[in-house]
Structure formats: structure tokens, C-alpha cells
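In: Give me coordinates for this.
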Amino acid sequence: MIQEFKDFIAKGNVMDMAVGIIIGAAFTAIVTSLVGDIINPIIALFTGGIDFSGWFYPLDGNEYASLEAAAEAGAPVFAVGSFIMAVINFFIIAFVVFMLVKMVNRVKAAAEKPDEVAPEVKTGPSELDVLLEIRDALKR
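Out: Modelled structure (predicted):
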């Protein structure tokens, strides 16, 4: 059983997956910081700093000053604003990831593109043209 486990771990695809998960975790931190620290403040500048996370509806009928106060009181709430902010952040993150993937694909395509060979310059008629001329001359 131990040998079988060693064989499983030693397979290349398991190691590739592990590396992918680690890189993915680091990439998640970068994208989260990009969205939270750079893009969201720019959006807040244009929207006047609208923060939907304060929109909530307590289900127990009481009034609370904030979502945090309702959470401290243990009140059940519909945190509609938090959901809206999560959806907005999802679309922002999805767009950022889309742009990054597009950029990486462009770089990959440029790296895989073979060196362009200068087209041959024809100095005269091709072999086919000469043969066609001979044929036509013989017909005449």
C-alpha cells in the first residue's frame, strides 16, 4: 500500500496539479489585491463611494444600526448588500482574469510563432510558366 501511494504521488500529473494549486493560491492573492486595492477605489471614485454592504433586512423585526450590530445581536438578516457586493466583485475579478488570460495567450502565441521567412522574390518566369509557353509554341 505504501508503494502504491509512492507511485501515485510520483506521477507527473499529481505534481503538476500540486504546483497549479499553489500557483493558483498565490495568483488569487494578487487578483484579490488588484481588485480590492486598485480597481474598487477607482470605481468608488466614479460612483461616489457607494457601498452596498450596508443594505440588510433584519428578519426579527428589530432595527439595527449596522449589519455588524445585527450580527452581534445574533439576529437573522438578509444581507442583500453583501450579496450585491460579492456579485460585483465576481464580475470585476472575472474581467481581470479574462484580461490576464488574454494577455498570456497573446504572449504564448508570439513565443510559438515561427520566425517569419522573407518571401522569395521571383526573378523570372517559373518552371511551370516556361513549360506552358513551350507547349503553346508547339501547338502553334
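
In: When you work out contacts or count neighbours from here on, use the C-alpha atoms and nothing else.
Out: Noted.

In: mind listing the helices in this protein by residue range?
Out: For the chain, the helices defined by DSSP state H occupy 2-10, 12-33, 40-47, 67-72, 80-112, 127-139.

In: Can you point out the buried residues in the third one?
Out: By 16 or more other C-alpha atoms under 10 Å, the buried positions in helix 40-47 come out as residue 40.

In: next one: the shortest one
Out: Residues of helix 67-72 classed as buried under the neighbour-count rule (16+ other C-alpha under 10 Å) are 67, 70.

In: now that helix, how far from the chain's geometric center?
Out: 35 Å (C-alpha atoms, centre = their mean, to the nearest Å).

In: Could you list the residues in contact with it?
Out: 54-56, 58, 64, 76-77, 79 (C-alpha atoms under 8 Å, 6 or more residues apart in numbering).

In: quick one more, to check against the first:
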Amino acid sequence: MWKEFKEFALKGNVLDLAVGVVIGAAFGKIVTSLVNDIIMPVISVFTKGLNFENLFVSLDGSKYATLAAAKDAGAATLNYGLFISNIIDFLIIAFSIFIVVRQLNRFTKKKEEPAPKKTKQCKYCFSEIHIDATKCPHCTSDMK
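Out: Below you'll find the model as predicted:
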């Protein structure tokens, strides 16, 4: 059983997947920082200081100054500001991955060679016939 597990764990696909997960997690942290530390403050400037993290609806009917105050009071909240922030985060990650994959595909795209011809044209009736044919099946001309 140990030998089978070792063979499975050391296959190229499993190692590639593990590397991808680690790099993806690190990339996610970078993008989250980009959203929270750079993009959202800029958006906040254009929305006159609106902090997305403090956009919420308290379900107990009370008013709270911040989301932290509502959580400290034990109030149930709908955190639509955090949801908006996560949507922006997702869109940036998806766009970044699209750009990376697009560039990788550009470098790895192989030039496809045209498939060998399987037909030829009869010089008398202009019909398409098999490349190895010696007589045209349509006009019975010799194709030698």
C-alpha cells in the first residue's frame, strides 16, 4: 500500500497540482491585498469615503456605526459591502488568470501542419476522387 501511495504521490500530475494550489493561494493573497489596499481605497475616494466593509444591514432592527460594533452586539447582519468587495476580488483574479493563460497559450501554441490530401480532382469532370484512384468513378477517365 505504501508503494502504491508513493507512486501516486510522485506522479507528475499530482506534483503539478500541488504546485498549482500553492501558487494559487499565494496569488489569491496578492490579489486580495491589491483589492483591499489599493483598489477599494481609490473607489472609496470616488464614493466620498464610503467604506465597503461597513455596508451592512442589521437584521435586529438596531443601528450600528460599524460592522464590528454589530458583531460585538451579537446582531445578525447582511454584509453586502463585503460581498461587493469579494465580487471585485473575484473579477480581478479571474481577469488576471485569463491574461496569464492567454499569454501561456500564445507561447505554447503549436503550428498545425495541414492534413495530407486524401482526394484529388478529376481533370476531365472536375469531381473529387480518392488520391489513389486510377479511374474517375464519375466519368470513367483514366487518372494515370
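
In: Span of stretch 57-72 of the first structure from start to end?
Out: End-to-end span of stretch 57-72 of the first structure (C-alpha to C-alpha, to the nearest Å): 15 Å.

In: Give me the neighbour count for residue 89 of the second structure.
Out: 20 (other C-alpha atoms under 10 Å).

In: repeat for the one 5 residues further on
Out: Counted with other C-alpha under 10 Å, the neighbours of residue 94 of the second structure add up to 12.

In: what residues are up against it?
Out: Contact analysis of residue 94 of the second structure by C-alpha under 8 Å, 6+ apart lists nothing.

In: Which position in the first structure pairs with it?
Out: Mapped onto the first structure by TM-score structural alignment, residue 94 of the second structure lines up with residue 94.

In: what's the distance between its match and residue 52 of the first structure?
Out: Using C-alpha to C-alpha, residue 94 of the first structure is found at 20 Å from residue 52 of the first structure.

In: Over to residue 107 of the first structure?
Out: Computed as C-alpha to C-alpha, the residue 107 of the first structure to residue 52 of the first structure distance reads 38 Å.

In: Not counting sequence-adjacent ones, nearest residue to the residue nearest the centre of the first structure?
Out: Centroid-nearest residue in the first structure, with C-alpha atoms, centre = their mean: residue 97, separated by 2.4 Å. Distances taken as C-alpha to C-alpha, 6 or more residues apart in numbering place residue 31 nearest to residue 97 of the first structure, at 7.7 Å, with adjacent residues excluded.
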